[in-house]
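Visitor: Fold the following.
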Amino acid sequence: MTTPTPTILATSGGFGSDGRRGMVPTGLATLALRLTGADRPKLCFVPTASGDNVSYIQLTYAAFAGWSVDVSHLSLFPMPNVEDIRAHVLAQDVLWVGGGSVAGLLAMWRLHGLDDVLREAWEAGVVLAGVSAGSICWHVGGPTDSFGPELRIVTDGLALLPYGAGVHYDSEEERRPFLHRAVAGGELPASYATDDGAGLLYRGTELAGVYAEKDGARAYLVEASGGEAKETVLPAERL
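Guide: You can find the predicted model right below:
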């Protein structure tokens, strides 16, 4: 019997606009589906970071209309929308975690015991994926605007991956220097960061690939070196 490979796809992308105020899956979301190896994968959207925003949920269902995907969602507000959270999560092929407040997401997950369930799902081979807050959450932590416009560091991520994480690295100008300071000062361990449109594929706890769904999107490794931050650009495979 083949042992499942724990897999995480941490991104700053995955969906784009359809031009009519709707969403369409883009290269990184499509990659998450391919990673499952299933002909018709079961995808569960987890919108906790947005406060289980109903419009976000509806847009996600609509985005996969006509696709060979069985879509469900897991809401926690005002109560879980499924009878057995663990059973629902473990029945999926891929979990896609949406963006929003990573601090709020982590608090709600722990309140409902979802943190332990997600580790179990990861170890069982369910592909864990997501964007922004849905990227930081799998790591030790990273810069976030969960508390207001000025960035702060969260360090209570699920830590399935022993690194820090930076998102929206090219589109929000304060994120790069903030991550550099956090790594140089020891608030975060060595960290990976993604431009908008880039994603990081981890197999187990090792980086196994860097992908870009748009031209010019890159990823980076930021490490502490002599009290400063050293940034290395990581080559990306174009989806």
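Visitor: Please count neighbours and contacts with C-alpha atoms only from this point.
Guide: Fine.
Visitor: Could I get the buried residue list for stretch 203-214?
Guide: 204, 205, 210, 211, 212, 213, 214 (16 or more other C-alpha atoms under 10 Å).
Visitor: That stretch: end-to-end distance?
Guide: From its first residue to its last, stretch 203-214 covers 23 Å (C-alpha to C-alpha, to the nearest Å).
Visitor: tell me how far it is from the chain's mean position?
Guide: Taking C-alpha atoms, centre = their mean, to the nearest Å, one finds stretch 203-214 lying 12 Å from the centre of the chain it belongs to.
Visitor: what's the answer for stretch 168-177, then?
Guide: 17 Å.
Visitor: Quick check: buried residues in it?
Guide: So, applying 16+ other C-alpha under 10 Å, buried residues of stretch 168-177: 168, 169, 170, 175, 176.
Visitor: residues in contact with it?
Guide: For stretch 168-177, the surrounding residues in contact (C-alpha atoms under 8 Å, 6 or more residues apart in numbering) are 12, 132, 143, 151, 166, 167, 193, 194, 195, 196.
Visitor: what about residue 129, which helix or strand?
Guide: Element membership for residue 129 (DSSP states H and E) is strand 127-131.
Visitor: and for comparison, fold this next one:
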Amino acid sequence: MTMKKRTLSLNFQRCIPLFLVVFFTFVTINPVVGQDLRSKANPEQTIFVWGSDINKKFIQYVVDLTNKPDPRICFLPTASADSKESIEYWESICKNLSIDPYICKVWVSSKTDTIPFEDILLSMDAIVVGGGNTLNMMAIWKAQAIDKILQKALKKGIILAGGSAGSICWFENGVSDSRPVDISIVDGLGFLPYSNCPHYEEKERKELFHRKILNKEIKAGYACDDLSGLLFKNGKFVEAVSKNELNNSYYITSKRGKLEIEKLQSEFLVNKDALSKSDYEVIEINKGITECLSENQNDITKAFVSFIKRVTKEDKLNEVLNSTRIMDILVYDHSLAAVINKREYDFYCVSLFYKHDNVWHSAGEDIGDTPVEAEISFRERAKMHMTRLNEKYQ
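Guide: Predicted coordinates for the structure are as follows:
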């Protein structure tokens, strides 16, 4: 090496420490760039699970987790043996969601023009696993090395999700009906270091889960009723969500020989374009119609009672009046009202009324399984109802 080349080499080596100082200083004082670089090197590992098979509200939650306008989301129906019914249901859900949907079938022949599982799954923003036979699904995944692909996906930052069998699979183990006759504990992939029990409202599953934890045969774990879900990030519980107040999630452990069951506070799932709580007034009633008739009524209550009398046969009127209970009245923009009421068959109606010429007119009904679902139905559809009714009366 000549003296000139040696000088250049030494100068370059002296510059390296200076360059590193400048680089790390820039990253430190510029948190946006620093955070971006760190997130790419060590992406967040996200898993979302719920208690039953796939449904639209939970898939929308997965879409929101991606923070992308049209995320690539792949449905993995292995647990149902790639059944036509589960695939058709997935396709029906996707029609009304802003996603780029895919399906990864594993019941394939190498003679067909199939794309390798890894190429499909590792190109996604999220992967959703459907319900079915957990035990069979795990065996197939291991035979096809899909378990290893899913681990790569998680480390890459691809969101993993699913309900029922699609919930158990991410945990160390969980309560499953995969074997004949009796429910049992089935091993999962162990991405989450806990046990799991979907369909927790079912007595047999709940009792087995409690017994196994109490006897320390399985680790402490998380349970979900059918319409509730849990979000985990980097292996830690972050948030519980639910479609209504009757479905909840729980953390269950054993301490000093006693079972401890913690009910987790849930956020209710509501569409992004729904009314916020501050957009409408809530008038609490919680009285039967007959009780309301004996008191001074507001105009909306009077309109509701008139509506009930008009749509009920005369020989059934007393029965309906005695069995109907007004829970709350919701008023939006002073011209759209929803009377949430409980009817004789224990379902909740959202009876809509529109104010025109200073008179409340009946404007149709929606149904909710619970008071919360009834209110959510109103919040999600109020703007649509207002547009329709304004066009009708103007």
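Visitor: TM-score for this pair?
Guide: TM-score of the superposed chains, computed with TM-score structural alignment, normalised by the length of structure 1, equals 0.91; 228 aligned residues with a C-alpha RMSD of 1.5 Å.
Visitor: Now tabulate the buried residues of stretch 168-177 of structure 1 in TSV and tack on secondary structure and distance to residue 186 of structure 1.
Guide: Below are the buried residues of stretch 168-177 of structure 1 laid out as TSV (DSSP: H, G, I helix; E, B strand; the rest coil; distance: C-alpha to C-alpha, whole Å):
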residue	secondary structure	distance to residue 186 of structure 1
168	coil	21
169	coil	20
170	coil	23
175	helix	16
176	helix	16
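Visitor: What does residue 148 of structure 2 correspond to in structure 1?
Guide: Taking TM-score structural alignment, the alignment pairs residue 148 of structure 2 with residue 116 from structure 1.
Visitor: May I ask which helix or strand encompasses its match?
Guide: Judged by DSSP H and E, residue 116 of structure 1 forms part of helix 114-124.
Visitor: So which bits of that helix are buried?
Guide: For helix 114-124 of structure 1, burial by neighbour count (16+ other C-alpha under 10 Å) applies to 114, 115, 117, 118, 119, 120, 121, 122, 123.
Visitor: So what touches it?
Guide: The contact list for helix 114-124 of structure 1 (C-alpha under 8 Å, 6+ apart) reads 4-8, 85-86, 89-90, 106, 109, 128, 158, 160.
Visitor: between those residues, which is nearest residue 58 of structure 1?
Guide: Nearest to residue 58 of structure 1 among those, counting by C-alpha to C-alpha, is residue 89 at 19.4 Å.
Visitor: how big's the offset between the helix or strand containing that closest one and structure 2?
Guide: Per DSSP H and E: residue 89 of structure 1 is located in helix 85-90. Its matched residues in structure 2 lie on average 0.9 Å from helix 85-90 of structure 1 after superposition (mean C-alpha distance after the TM-score superposition for structure 1).
Visitor: how close does the residue nearest the centre of structure 2 sit to residue 198 of structure 2?
Guide: In structure 2, the C-alpha nearest the mean C-alpha coordinate belongs to residue 58, at 2.8 Å (C-alpha atoms, centre = their mean). From residue 58 of structure 2 over to residue 198 of structure 2 the distance is 14 Å, taken as C-alpha to C-alpha.
Visitor: In the stretch 251-394 of structure 2, what residue spans correspond to helices?
Guide: 289-293, 299-311, 317-323, 371-393 (DSSP state H, counting those that start in this stretch).
Visitor: Just the buried positions in the second one, please.
Guide: Think helix 299-311 of structure 2. The neighbour-count check on helix 299-311 of structure 2 (16+ other C-alpha under 10 Å) flags 300, 301, 303, 304, 308, 309 as buried.
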